[in-house]
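# model this:
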Amino acid sequence: MRLLVVCLGNICRSPVAEGVLRARIEASSLRGLIELDSAGTGDWHVGEPPDRRSIANAAQHGVDIAGLRARQLAAADYRECDWLLCADRANLRDVRARAPKDATAQSALLLDWCGTVADGEIPDPYTGGPAQFEHVFQLLDRAADGAIARLRRELQLR
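Predicted coordinates for the structure are as follows:
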């Protein structure tokens, strides 16, 4: 199964989500069964590392995202991924509006898909401080538990 986490610029929310989910998947029975990536709907940060505050906050929790580089959502993602998991409703609207006619990927809000918060959004911490980055990490940490449970059910694993 291939999952793509999507936010606006791919430097705050989606790389942290990718890092947290990857760490959980690698430590579970799902290791080797899930492909994971992240992207942004915008192209402002393509090729850049995650925001330094995201890197620092994730590192405080033992998650290394420093090697990730921002990229923009591509038409191929709609065919190559199973799920496009969006940080907020604006991202979800953009993802759905850009879908090519031959798209096969499904799209959803990440927190809703994980079963954490129905119709829930991950707030963009970019203009905030350390407390906002920590809040995003905590949301994604809880969401990772739900993602693992869902993926195990879907792949019929324990």
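
# only C-alpha atoms from now on, for both contacts and neighbour counts.
Fine.

# for the protein, which segments count as helices?
Taking DSSP state H as the test, the helices found in the chain are 13-26, 52-60, 77-80, 89-97, 110-113, 130-154.

# next up, for comparison:
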Amino acid sequence: MINVLFVCLGNICRSPMAEAVFKKKVQEAGLSSKITVDSAGTGHWHIGNPPHEGTISILTKNNIEAAGLQARQLKKKDLSEFEYIIAMDAENLGNIRALAGHSNTGEISRLLDYDPASPGEDVPDPYFTGNFEEVYEMVDCSCTNLLTHIREREGI
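Now for the predicted structure:
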């Protein structure tokens, strides 16, 4: 199995959105038996909570399943269990790398690294901006490109 983990700050907006979007793309590609998808947050504030209502709303609007999504905190063991660890912004990326230290981990990158047309490097946090539609568009495009990257790299 190829394991993909999306990481944001609280795991209630961006990373669960990316998890749900990517999971749907994996299912549509017929790769659910080869790729698992999860999400986590670098912070502990929302552990056990469902996604933000804005995330649920945008996923529902786009016919993407949100059931079962629940916030959890990134753990050191995640760094050895996931081949692809995808951060939403520079702060998340720094926190992931700090947790990893010198240990071997999978590929650590930012989601917008997979969208060369993106005007920025970070997915803005809709918890603060309220712009769930803009974030969804970034996540959707980047997840399409990420799946292509994984398929090419892994030969699936």
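
# fetch the TM-score of the aligned pair.
The TM-score (TM-score structural alignment, normalised by the length of structure 2) is 0.91; 155 aligned residues with a CA RMSD of 1.7 Å.

# that older thread, okay if I get the helices of structure 1 as a markdown table plus mean neighbour count?
Listed next are these as a markdown table, based on neighbours: other CA atoms under 10 Å:
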| stretch | mean neighbour count |
| --- | --- |
| helix 13-26 | 24 |
| helix 52-60 | 18 |
| helix 77-80 | 19 |
| helix 89-97 | 16 |
| helix 110-113 | 24 |
| helix 130-154 | 18 |
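
# which stretch among those helices comes nearest Gly40 of structure 1?
helix 13-26 (7.6 Å; CA to CA).

# quick one on the thing from earlier: quick one: which of the helices of structure 1 is nearest Gly42 of structure 1?
helix 89-97 (9.8 Å).

# need the helices of structure 1 in JSON lines (columns: distance to Asp43 of structure 1).
Formatted as JSON lines, the helices of structure 1 follow (distance: least, CA to CA, whole Å):
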{"stretch": "helix 13-26", "distance to Asp43 of structure 1": "14"}
{"stretch": "helix 52-60", "distance to Asp43 of structure 1": "18"}
{"stretch": "helix 77-80", "distance to Asp43 of structure 1": "15"}
{"stretch": "helix 89-97", "distance to Asp43 of structure 1": "13"}
{"stretch": "helix 110-113", "distance to Asp43 of structure 1": "21"}
{"stretch": "helix 130-154", "distance to Asp43 of structure 1": "22"}
